[in-house]
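A.B. asks: quick one, structure for this:
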Amino acid sequence: MEVIVFLPILFFSIVLHEFAHGLAAYRLGDDTAYLSGRLTLNPLHHIDPIGTLAVPALCWLIGMPLFGWAKPVPINPMRMPSPRRDMGKVAFAGPAVNLLLAVVCVLVMKILLVGQAFFSARALEQLFLFLQYGMFINVFLAVFNLIPIPPLDGGRIVTALLPLQAALKYDGFFGRYGMYVVLALILTGAVKYILLPPTMLVVGAFSKFLM
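C.D. replies: The predicted structure is shown next:
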């Protein structure tokens, strides 16, 4: 039953994550995603066989919290005014949207608590379950994507912030081995030790706000 609730929320969240990347790039002058038909909320345009299907299934099988990613939107940084810096902004847009979605979930829960007299206990329980999943999944996605290893968003952000020569070395190494490192972290389960502490810190802060 939980998987039935989890998967639609996860899928919707990662689609919005990729849409945010494309929209940020578009506003910075790169219309590559728009011209390729990827600046859309249609989920069929964002399905990635590994990130959208295989990784969530693997996480479910090995008992990890479900997470994943959608097919990356095509971006051409050379069409932006400041390619390296602007790519950092584009990279940050995805996790920022996930955090925003988590905040929206928390605010709706707060509103429901204030107006709980207008809802049946059963309806309130179901709504809270859905919103709690939405909050946790989006915080988890944001934290996962902020891991500073390319091709994850955190790696792109680090590359944008480092001095040029350091950025070239950093991106050169992880551009070749980064995906293998990420997959190794997932397959060994080590990724949960990286993700759970900051995730629970943020979720804990949200929980205090709801009290």
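A.B. asks: CA atoms for contacts and neighbours, from now on please.
C.D. replies: Fine.
A.B. asks: please name the nearest non-neighbouring residue to residue 5.
C.D. replies: residue 130 (7.0 Å; CA to CA, 6 or more residues apart in numbering).
A.B. asks: and for residue 153?
C.D. replies: Closest to residue 153 by CA to CA, 6+ apart is residue 91, at 4.9 Å.
A.B. asks: I'd guessed the one you found sits against residue 20; true?
C.D. replies: No: in this structure residue 91 lies outside contact range of residue 20 using CA atoms under 8 Å: 9.1 Å.
A.B. asks: please provide the structure for the following sequence as well, for comparison with the first:
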Amino acid sequence: MMPVNPYRFRHGKWGRIFVSAAGPLMNLFIAAVVLTILGCIIDPQTATSASNGFNVEIFLLTGGFLNLILFALNMLPVPPLDGSNILANLSNTIAGWYRHPQAQMSGLLLFFLLIWTNMFSVVFTWAQIGAANYAGFIWSLTH
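C.D. replies: Next up, the predicted model:
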């Protein structure tokens, strides 16, 4: 967690929202850059382990995939993730609820419940399909 002084923001609550959104948006930007590079140099539909660039393909695809997962998980409105800070700055009612000590504990329990019930597989599947489709789209544009 980066230390931030909200009194130095010029735009009040919007400054807090921008700071909270910066991390997830950077993950999305990194994923886009890495997957664009992948789509420009390797056809993701026909690349195999026998191809020369397979290690590069796996590296780039994994980098894009992991950054998409980090983006999705960071945007969950569960304290202390960035999604909860964005939501708290948009709603005073939710901000009041997040200030209670029980909110931190219930957010942690919800996070573990999502892991235990394997609900994160939806996020992983979405990220994997999204990464492959985006790289394939870039390949079709450049070749």
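A.B. asks: about what we covered before: the residue nearest to residue 153 of structure 1 maps to what in structure 2?
C.D. replies: Aligned by TM-score structural alignment, residue 91 of structure 1 pairs with residue 20 of structure 2.
A.B. asks: show me the contacts for that match.
C.D. replies: 82, 83, 85, 86 (CA atoms under 8 Å, 6 or more residues apart in numbering).
A.B. asks: which SSE is it in?
C.D. replies: Here residue 20 of structure 2 sits within helix 13-41, counting by DSSP states H and E.
A.B. asks: and that helix, what's buried?
C.D. replies: 15-17, 19-21, 23-25, 27-32, 34-41 (16 or more other CA atoms under 10 Å).
A.B. asks: which residue lines up with residue 37 of structure 2 in structure 1?
C.D. replies: Following TM-score structural alignment, the counterpart assigned to residue 37 of structure 2 within structure 1 is residue 108.
A.B. asks: swap in residue 69 of structure 2?
C.D. replies: By TM-score structural alignment, residue 69 of structure 2 lines up with residue 140.
A.B. asks: with residue 111 of structure 2 instead?
C.D. replies: Residue 111 of structure 2 maps onto residue 182 in structure 1, by TM-score structural alignment.
A.B. asks: quick one: contacts of whichever strand or helix holds its match?
C.D. replies: Assigned by DSSP H and E, residue 182 of structure 1 belongs to helix 164-188. Residues outside helix 164-188 of structure 1 that contact it (CA under 8 Å, 6+ apart): 149, 150, 151, 155, 158, 159, 160, 161, 191.
A.B. asks: those residues in helices, which ones?
C.D. replies: Among those, the members falling in helices (DSSP state H) are 155, 158, 159, 160, 161, 191.
A.B. asks: which among the residues you listed gets closest to residue 199 of structure 1?
C.D. replies: For these, the residue nearest residue 199 of structure 1 by CA to CA is residue 191; the value is 12.0 Å.
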